[in-house]
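**Student:** Sequence plus predicted model, see below.
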Amino acid sequence: MIKLIVLDVDGCLSDGKLIYSAETIESKVFNVKDGLGITTWIKLGNRVAIITGRKSSIVKKRSDELGIQHLFQGIKDKDRVLKELIDSLDLKYYEVAAIGDDLNDYNMLNLVGRSFTPNDGVKEIRKTVNKVLASDGGNGAVREMIDILVDENNQRDDFMKVWI
């Protein structure tokens, strides 16, 4: 049973595009379906972590908004941080799923029990993960992953009960 999902941001929670205004203010676009999936996953008693290579106040705001328990930004060695997190939560690697889309996610994805990439993940990641999703990053890929894990965890009835 998966108890923790680990999310990359750029290319997974967002479409990977970086938008800067003339004043160099950064913008990101997030999918509300991903957000609903994340908040419901947490309401089921599961955990969520973000491990991302970039630092952004926007990611902090979105993480807080969704109630994500563990946020790690500016991380170059994602697998090291993931190992430390798994140890601190007293989890087994097979109880963890992760989504990533590019080479900086490679080692992290190879540590976990279930690994995913959006449909537009790079070819090297597509070859190594357990599941290539039908959705592109930022377009419901995280929600698609959560839906798969909810079904595999036999939590669909509980997932639905949160909202109906």
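**Tutor:** Here it is on my side, so go on.

**Student:** going forward, measure contacts between C-alpha atoms and count neighbours the same way
**Tutor:** Fine.

**Student:** Now do the helices in this structure.
**Tutor:** Using DSSP state H, the helices of the chain run over 32-43, 57-66, 78-88, 106-109, 123-128, 141-152, 156-161.

**Student:** this is the other structure I want to compare:
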Amino acid sequence: MDAQTRATRIKLIAFDIDGVMTDGGLHYSDDGHEFKTFNVQDGLGIVLLKRVGIEVAIITGRNSGVVSHRAADLGVTHVYQGVGNKRDVAAKLLDKLGLDWSELAFMGDDLIDLPAMAHAGLTIAPANARPIVKERVHTITAAAGGQGAVREAIEFILAAQGKLEEAFAPYLDPQ
């Protein structure tokens, strides 16, 4: 089954953070405060998903207050940090939402993402993903993590479901 057909079934998309929603760089101040750069267009993409009823989750291996702030800013309530086994967390979330693996899209870029991705109905990697991940996904974005890859993946799913115009409509209506 091709990626576009798989995308028609998606009701939940889970994102890794470092290397997917960010460029993967870790920036620390002298006093140990962490900084990350998120792409604002990716953020609006998450708003578009929520507008058409697609659930959004963050499942990341690291713990970061910055991620908590970004998730809250975007209204993402399914946030799992410090996760060693992303497959188990995804399985529990699917059960909680009454969904199955075929309805999950997972976007990741490195080895820690592969166990969950092996079960997901649609798997997506950003252009900067590790080669071993790229070999195992259904589609790869042209954009790199932190550079619009998330938005590209979101628009791919929305287009496949025929919901892209609905998601864009509030911004295109001249009212």
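**Tutor:** Looks like it arrived, so ask away. Bear in mind the structure is a predicted one, so any value in this text is a computation, not a measurement.

**Student:** sorry, back to before: which one of the helices of structure 1 lies closest to A22 of structure 1?
**Tutor:** Among the helices of structure 1, helix 57-66 comes nearest to A22 of structure 1, with 17.4 Å by CA to CA.

**Student:** what helices or strands is that closest one leaning on?
**Tutor:** helix 32-43 (3 or more CA pairs under 8 Å, 6 or more residues apart in numbering; DSSP states H and E).

**Student:** if we go to 10 Å?
**Tutor:** On a contact count with 3 or more CA pairs under 10 Å, 6 or more residues apart in numbering; DSSP states H and E, helix 57-66 of structure 1 meets strand 26-27, helix 32-43, strand 47-51, strand 70-72.

**Student:** Out of those, flag the one nearest D136 of structure 1.
**Tutor:** helix 32-43 (11.9 Å).

**Student:** just checking, what packs against the closest one?
**Tutor:** Partner elements for helix 32-43 of structure 1 (3+ CA pairs under 10 Å, 6+ apart): strand 4-7, strand 47-51, helix 57-66, helix 141-152, helix 156-161.

**Student:** neighbouring contacts of that helix?
**Tutor:** The contact list for helix 32-43 of structure 1 (CA atoms under 10 Å, 6 or more residues apart in numbering) reads 3-5, 12-14, 46-48, 62-63, 65-69, 138-147, 149-150, 155, 158-163.

**Student:** Mind giving me the ChimeraX select for these, buried ones only?
**Tutor:** In ChimeraX syntax, the buried subset of the contacts of helix 32-43 of structure 1 is picked out as below (16 or more other CA atoms under 10 Å):
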select :3,4,5,12,13,14,47,48,63,66,67,68,138,139,140,141,142,143,144,145,146,147,149,150,159
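
**Student:** and I46 of structure 2, what pairs with it in structure 1?
**Tutor:** I46 of structure 2 maps onto I38 in structure 1, with residues paired by TM-score structural alignment.

**Student:** Would you mind measuring from that match to A49 of structure 1?
**Tutor:** To A49 of structure 1, I38 of structure 1 is 10 Å away according to CA to CA, to the nearest Å.

**Student:** same deal with D105 of structure 1?
**Tutor:** Distance from D105 of structure 1 to A49 of structure 1, by CA to CA: 14 Å.

**Student:** which residues are in contact with both of the two?
**Tutor:** Overlap of the contact sets of D105 of structure 1 and A49 (by CA under 10 Å, 6+ apart) consists of L7, D8, A98.

**Student:** Quick one: residues contacting the second one.
**Tutor:** Listed by CA under 10 Å, 6+ apart, the contact set of D8 of structure 1 reads 14, 49-54, 72-73, 78, 98-102, 104-105, 117, 137, 142.

**Student:** can you count the residues close to the match of I46 of structure 2?
**Tutor:** Neighbours of I38 of structure 1 under the rule other CA atoms under 10 Å: 22.

**Student:** distance of it from L91 of structure 1?
**Tutor:** When I38 of structure 1 is compared with L91 of structure 1 (using CA to CA), they lie 19 Å apart.

**Student:** count of neighbours near H138 of structure 2?
**Tutor:** Based on other CA under 10 Å, the number of other residues close to H138 of structure 2 is 18.

**Student:** same deal with E34 of structure 2?
**Tutor:** For E34 of structure 2, using other CA under 10 Å, the count is 13.

**Student:** Leaving out sequence neighbours, find the closest residue to it.
**Tutor:** Excluding the flanking residues, the one nearest E34 of structure 2 by CA to CA, 6 or more residues apart in numbering is Y28, at 4.6 Å.
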